[in-house]
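**Student:** fold the following for me, if possible:
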Amino acid sequence: MDQLDLFGNPEAQTKTHFEIQNGDYIYVPDFLNKKKADEYFQALLDKIEWKQESMNMYGRQIDFPRLTAWYGENDKPYSFSGITLSPHPWSNELLEIKNRIEPKSGVEFNSVLLNRYRDGNDSISWHTDAEKELGQNPVIASVNFGAERKFQLKHMETGEKVELILKHGSLLVMKGELQHFWKHQVPKTKKKISERINLTFRVIK
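**Tutor:** Predicted structure coming up:
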């Protein structure tokens, strides 16, 4: 299936749909052209209310190795890793991005979790987006800005792995049973890299 070039990017690649055991995903490396991706990246750096969250682990408060923010409809809090986030109202840029990805994702999203990776030491460990608020077989749409980072999937029963390099302006949509059978992570890297912002749009029930 050919990708519709909605954003004036003549080099946009064909949409790639992967069916894997117990799930499927779509990865569009050039979903946004560089000019538009650069504009969004700078706006997100400047305007989002970033916060350093922490969690209790073995009796100690441990900072998340990244900054986070939660935006969306005002009655949709989100709980994970022992914390509960109350959403900020949608910004203009987040609404624009949401409206652009929904036709590709086939879902109307009501919330977005933002992660800001300041350098290669920031990361997110193996986890699933399968909290009860997300319902059965949630669709998660991930939009990526800034430095390219390695994204890994691992099947919880077979150990099979899938690895992607998430590019500036790319879109990744995880669908089907994937969140119930596959973990995913963004590992640390020793490479000297600049900042990355990841938006994961979701539907809170």
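
**Student:** every contact and neighbour count from this point should use C-alpha atoms.
**Tutor:** Will do.

**Student:** farthest residue from the center of the protein?
**Tutor:** G59 (29.3 Å; C-alpha atoms, centre = their mean).

**Student:** just the helices in the chain please.
**Tutor:** 34-47, 92-105, 178-181 (DSSP state H).

**Student:** deepest of the ones you listed, which one?
**Tutor:** Among those, the stretch with the highest mean neighbour count (mean count of other C-alpha atoms under 10 Å) is helix 178-181, at a mean of 21.

**Student:** check the offset of that one from the chain's centre.
**Tutor:** 15 Å (C-alpha atoms, centre = their mean, to the nearest Å).

**Student:** what do you get for stretch 128-139?
**Tutor:** The answer for stretch 128-139 is 14 Å, by C-alpha atoms, centre = their mean.

**Student:** need the contact partners of that stretch.
**Tutor:** If you take C-alpha atoms under 8 Å, 6 or more residues apart in numbering as the criterion, stretch 128-139 is touched by 78-80, 105, 107, 173-180, 182-184, 202-205.

**Student:** quick check: buried residues in that stretch?
**Tutor:** Going by neighbour count (16 or more other C-alpha atoms under 10 Å), the buried part of stretch 128-139 is D129, A130, E133, L134, N137, P138, V139.

**Student:** next, the structure of the following sequence, for comparison with the previous one:
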Amino acid sequence: MPITFQTSLFDDLDADPQLESLGRTVERITLDDGAWLDLRRGWVTNSDALFERLAVGVPWKADRREMYDRVVDIPRLVSWFGPGSVFPDPVLVSARTALNDHYGRPPGQVFETAGLCFYRTGDDSVAWHGDRVGRTIDRDTMVAIVSVGAERVLSVRPKSGVHSTGPGETLRFPLGHGDLIVMGGSCQRTYEHAILKTKSATGPRISVQFRPVWPR
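**Tutor:** Sure, this is the predicted structure:
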């Protein structure tokens, strides 16, 4: 797969990607109704090397889904690694362990799976949604997202009719080049998020979503 993207000024493609610390470097953003976001910029150093390894080494596929009365292509490439799967890169194994160490492995909220999305251009996107693992339960959960490659904006907004304080503003987080964001508390039930299409010139981005496994 041909890859063309603007690398970070701080990255060395010949150096191995590494994880920086979490702890006090994580910024907590408190939302309404028990939802919160944790942000850690530049968690993965030399992340452009990780982007290239994932772009080339992951078994990407183009999914389709039913929408109204027709089947449409999902505007991004995807790959998924379930519990017990061999992750496509050792850095992802280390990231999962570091996240579980940081958040203390609360019951039912241990990160186990990794879902990957490849946004090739500004036309690739994901619509407003709350992750299914959070929408089908009535308890808090966490979803951790690591972004490598070019920056794309993750938009987060309150769900209509959910919040006692009324409609809230849309928050926008440009994420890429090793940034980490964790959505926790009631976030998947009371907020929704999206990667919206953009006409601005942008390079490719890969996001890795670490999730727990909830019993159905």
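
**Student:** superpose the two chains and report the TM-score.
**Tutor:** Scored against TM-score structural alignment, normalised by the length of the first structure, the superposed chains reach a TM-score of 0.80; 182 aligned residues with a C-alpha RMSD of 2.2 Å.

**Student:** go through the helices of the first structure and name the closest to I165 of the first structure.
**Tutor:** helix 34-47 (16.4 Å; C-alpha to C-alpha).

**Student:** for G115 of the second structure, what is the corresponding residue in the first structure?
**Tutor:** Structural correspondence for G115 of the second structure with respect to the first structure (TM-score structural alignment): L113.

**Student:** quick one: its match and I193 of the first structure, what's the gap?
**Tutor:** Using C-alpha to C-alpha, to the nearest Å, L113 of the first structure is found at 22 Å from I193 of the first structure.

**Student:** for E53 of the first structure, same thing?
**Tutor:** 22 Å.

**Student:** equivalent analysis for A147 of the first structure, please.
**Tutor:** From A147 of the first structure across to I193 of the first structure, the span is 7 Å (C-alpha to C-alpha).

**Student:** cool, I83 of the first structure as well?
**Tutor:** Counting by C-alpha to C-alpha, the separation of I83 of the first structure from I193 of the first structure is 29 Å.

**Student:** now do H127 of the first structure
**Tutor:** 23 Å.

**Student:** with A141 of the first structure instead?
**Tutor:** A141 of the first structure is 24 Å from I193 of the first structure, by C-alpha to C-alpha.

**Student:** more crowded one of these two?
**Tutor:** Ranked by neighbour count (other C-alpha atoms under 10 Å), A141 of the first structure and I193 place A141 first, with 25 against 16.

**Student:** the second structure: which residue goes with the more buried one?
**Tutor:** A141 of the first structure maps onto A144 in the second structure, by TM-score structural alignment.

**Student:** residues contacting A35 of the second structure?
**Tutor:** By C-alpha under 8 Å, 6+ apart, the residues touching A35 of the second structure are M183, G184, G185, S186, C187, T190, Y191.

**Student:** one more time with 6 Å, if that's ok
**Tutor:** G185, S186, C187 (C-alpha atoms under 6 Å, 6 or more residues apart in numbering).

**Student:** picking that back up, which residue packs closest to the match of A141 of the first structure, ignoring adjacent ones?
**Tutor:** V182 (4.2 Å; C-alpha to C-alpha, 6 or more residues apart in numbering).

**Student:** burial count for the counterpart of the one you found in the first structure?
**Tutor:** In the first structure, the residue equivalent to V182 of the second structure is V173, according to TM-score structural alignment. Residues lying near V173 of the first structure (other C-alpha under 10 Å) number 21.

**Student:** measure the spatially most central residue of the second structure to G168 of the second structure for me?
**Tutor:** Per C-alpha atoms, centre = their mean, the C-alpha nearest to the average position across the second structure is that of I145, at 2.8 Å. Distance of I145 of the second structure to G168 of the second structure, given as C-alpha to C-alpha: 23 Å.

**Student:** same question, D69 of the second structure
**Tutor:** Taken as C-alpha to C-alpha, the span from D69 of the second structure to G168 of the second structure is 33 Å.

**Student:** how about K175 of the first structure, what does it touch?
**Tutor:** By C-alpha under 6 Å, 6+ apart, K175 of the first structure lies in contact with D24, Y25, V139.

**Student:** distance to L166 of the first structure added to those, as TSV?
**Tutor:** Below are the contacts of K175 of the first structure laid out as TSV (distance: C-alpha to C-alpha, whole Å):
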residue	distance to L166 of the first structure
D24	17
Y25	13
V139	18
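
**Student:** which of these sits closest to W90 of the first structure?
**Tutor:** Lowest distance from W90 of the first structure to the contacts of K175 of the first structure (C-alpha to C-alpha) belongs to V139, with 19.6 Å.
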